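Chemist: Fold the following.
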Amino acid sequence: MSESRPHNTSGTLVVGTFLTLDGVMQAPGGPDEDRDGGFEHGGWTVNYWDEKMGETMDEQFAEADALLLGRKTYEIFAAHWPNVDSEGDPVATKLNDMPKYVASRTLDGVEWNNSTLLSGDVAVAVEDLKKERGDVLMVQGSHNLIQTLLAHDLVDEFWLWVFPLVLGDGKRLFGDGTIPAALELTDVKTSGTGVQMLRFERAGEIDYGSFALDDVTE
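Modeler: So this is what the prediction gives:
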């Protein structure tokens, strides 16, 4: 089993993800967002949104300094957010203006304002980016990219919004390549619709133990 390496980078890489109770993160925003694998449950977050969730979203995006995206999520965002009236919408304003880095082996270029296409090995490029920027780099969506980041132990914090439903199938946040790590719960908010907005930070190695009774010899 792989052991977590010490984090010596100066930046903070945050994974911000919407999840079902059984860990699915696929296509939260609409039926046609991601039908890979025949997924038919897209849009499962839409009817849970309330004012508190909107306020929390504004707060979290205000903390992020730059965005890191995989190809599919970049294309979804780039087709949507530039067309949103940003007046009175801090998330739209932030997304359209902030630096965005895109990890893709198939895109030749990126046109959304202030976007940069990462080249070469993704894990190396992201680790270098964390060191160069030294601030908060947030990942949204981007399932395949997150699996690479988890496998290379590059994630420092998780901002997870857990919705009160199960889907049974779909792409899950934590895949087989995830490196074991202990986490500390640093903040909890609950929406009026039962969505848990959780924040976790890395907390070193897992401290294993056992509830087994000691052998008793007579």
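Chemist: only C-alpha atoms for contact and neighbour calcs from this point on.
Modeler: OK.
Chemist: Pull the residues that contact stretch 100-108.
Modeler: Residues outside stretch 100-108 that contact it (C-alpha atoms under 8 Å, 6 or more residues apart in numbering): 66-71, 74, 110, 114-119, 122, 145.
Chemist: Now do the strands in the chain.
Modeler: 12-20, 66-70, 100-103, 115-118, 136-140, 157-163, 183-190, 196-202 (DSSP state E).
Chemist: The structure of the following sequence is requested for comparison with the preceding one:
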Amino acid sequence: MKKIRAGLFISLDGVVEAPDQWHFPYFNDEMGAAVGSQLDGADTLLLGRRTYDSFAGAWPDRETAGDEDAGFAKTLGDLRKIVVSHQPLQFTWRNSEQLRGDLVEAVTALKHEPGDGLIGMSGSVSIVRQLLSAGLLDELHLLVHPIAVRSGMRLFEEGGPSIPLRLLTSQTFSTGVLNLVYAPTTPAGDAGYEEARTHLPQT
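Modeler: Sure thing, here's the model as predicted:
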């Protein structure tokens, strides 16, 4: 079965909206390597329409320009790209197609396609939320920036059931950015202060 890995830039206060307005001062070789590694083994990209439009408006031109990011642009272009949208779409970026039908049902079918490859995601916050809630996301990569943006859409909306996660790996960059990788897990269980106080320092 294929796995789904999502990567997001996120601020210390949970903002994921418009990272281009606050994350670039923290972008260094460490972050570039982390972003690239999120696509290691991927044969497919799953994207929301807005993220796709942003990518398609930039990466094909960067590939053509032949600058230092042309290799990464070619990697994105060569991947199969599946776009989630309720509106009919026309594509100019190669290897692009539209996801048909119900999101959860269609993504479940994608995961069960032949092979054990990886489906990568970048941005596309609303889709990440839905896949987390449906138990379809296998890894959540968060690049946590040491800044409180103070406004904008957060990754997790208020309301709804809790989503337990377990930390797979962590890394601290020289900029103070935390590279955290989570996976879904079972709830920690019920506990209160009576259970917790046994772990407090005894005087």
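Chemist: Export the strands of the first structure as JSON lines, with columns for distance to Asp89 of the first structure and mean neighbour count.
Modeler: Formatted as JSON lines, the strands of the first structure follow (distance: least, C-alpha to C-alpha, whole Å; neighbours: other C-alpha atoms under 10 Å):
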{"stretch": "strand 12-20", "distance to Asp89 of the first structure": "19", "mean neighbour count": "23"}
{"stretch": "strand 66-70", "distance to Asp89 of the first structure": "17", "mean neighbour count": "23"}
{"stretch": "strand 100-103", "distance to Asp89 of the first structure": "18", "mean neighbour count": "24"}
{"stretch": "strand 115-118", "distance to Asp89 of the first structure": "20", "mean neighbour count": "18"}
{"stretch": "strand 136-140", "distance to Asp89 of the first structure": "18", "mean neighbour count": "23"}
{"stretch": "strand 157-163", "distance to Asp89 of the first structure": "20", "mean neighbour count": "21"}
{"stretch": "strand 183-190", "distance to Asp89 of the first structure": "22", "mean neighbour count": "14"}
{"stretch": "strand 196-202", "distance to Asp89 of the first structure": "21", "mean neighbour count": "18"}
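Chemist: between those, which one is nearest to Asp50 of the first structure?
Modeler: strand 183-190 (10.6 Å; C-alpha to C-alpha).
Chemist: and the angle for that closest one with strand 157-163?
Modeler: 40 degrees (axes from the mean of the first three to the mean of the last three C-alpha atoms, to 10 degrees).
Chemist: Where does strand 183-190 of the first structure end up in the second structure?
Modeler: Residues 165-172 of the second structure are matched to strand 183-190 of the first structure when aligned by TM-score structural alignment.
Chemist: That stretch: average distance to aligned residues in the first structure?
Modeler: With mean C-alpha distance after the TM-score superposition for the first structure, stretch 165-172 of the second structure departs from the first structure by a mean of 1.8 Å once superposed.
Chemist: Could I get the buried residue list for stretch 82-100 of the first structure?
Modeler: Across stretch 82-100 of the first structure, burial judged by 16 or more other C-alpha atoms under 10 Å covers Pro82, Val91, Ala92, Thr93, Lys94, Leu95, Asn96, Pro99, Lys100.
Chemist: Can you tell me the closest non-neighbouring residue to Val128 of the second structure?
Modeler: Using C-alpha to C-alpha, 6 or more residues apart in numbering and skipping the chain neighbours, the partner closest in space to Val128 of the second structure is Ala6 (7.0 Å).
Chemist: got a list of what the aligned residue in the first structure for the one you found touches?
Modeler: Under the alignment (TM-score structural alignment), Ala6 of the second structure maps onto Val15 of the first structure. For Val15 of the first structure, the contact set (C-alpha under 8 Å, 6+ apart) comprises Met138, Val139, Gln140, Ile146, Val155, Glu157, Phe158, Trp159, Leu160.
Chemist: Would you format those residues as TSV with distance to Gln26 of the first structure included?
Modeler: Converted to TSV, the contacts of Val15 of the first structure look like this (distance: C-alpha to C-alpha, whole Å):
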residue	distance to Gln26 of the first structure
Met138	18
Val139	15
Gln140	12
Ile146	12
Val155	19
Glu157	20
Phe158	17
Trp159	16
Leu160	14
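Chemist: which of those are also in contact in the second structure?
Modeler: Compared against the second structure with both residues aligned by TM-score structural alignment, their matches' C-alpha atoms under 8 Å, the contacts of Val15 of the first structure retain Met138, Val139, Gln140, Ile146, Val155, Glu157, Phe158, Trp159.
Chemist: Save these as TSV, and put in distance to Leu213 of the first structure too.
Modeler: Below are those laid out as TSV (distance: C-alpha to C-alpha, whole Å):
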residue	distance to Leu213 of the first structure
Met138	44
Val139	44
Gln140	45
Ile146	40
Val155	36
Glu157	36
Phe158	35
Trp159	37
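Chemist: Pick out whichever of those residues sits closest to Val46 of the first structure.
Modeler: With C-alpha to C-alpha as the yardstick, the closest approach to Val46 of the first structure among those comes from Gln140, at 16.5 Å.
Chemist: circling back: the buried residues of stretch 82-100 of the first structure into JSON lines, with extra columns for distance to Gln60 of the first structure?
Modeler: As requested, the buried residues of stretch 82-100 of the first structure are arranged in JSON lines below (distance: C-alpha to C-alpha, whole Å):
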{"residue": "Pro82", "distance to Gln60 of the first structure": "20"}
{"residue": "Val91", "distance to Gln60 of the first structure": "9"}
{"residue": "Ala92", "distance to Gln60 of the first structure": "13"}
{"residue": "Thr93", "distance to Gln60 of the first structure": "14"}
{"residue": "Lys94", "distance to Gln60 of the first structure": "11"}
{"residue": "Leu95", "distance to Gln60 of the first structure": "12"}
{"residue": "Asn96", "distance to Gln60 of the first structure": "16"}
{"residue": "Pro99", "distance to Gln60 of the first structure": "16"}
{"residue": "Lys100", "distance to Gln60 of the first structure": "16"}
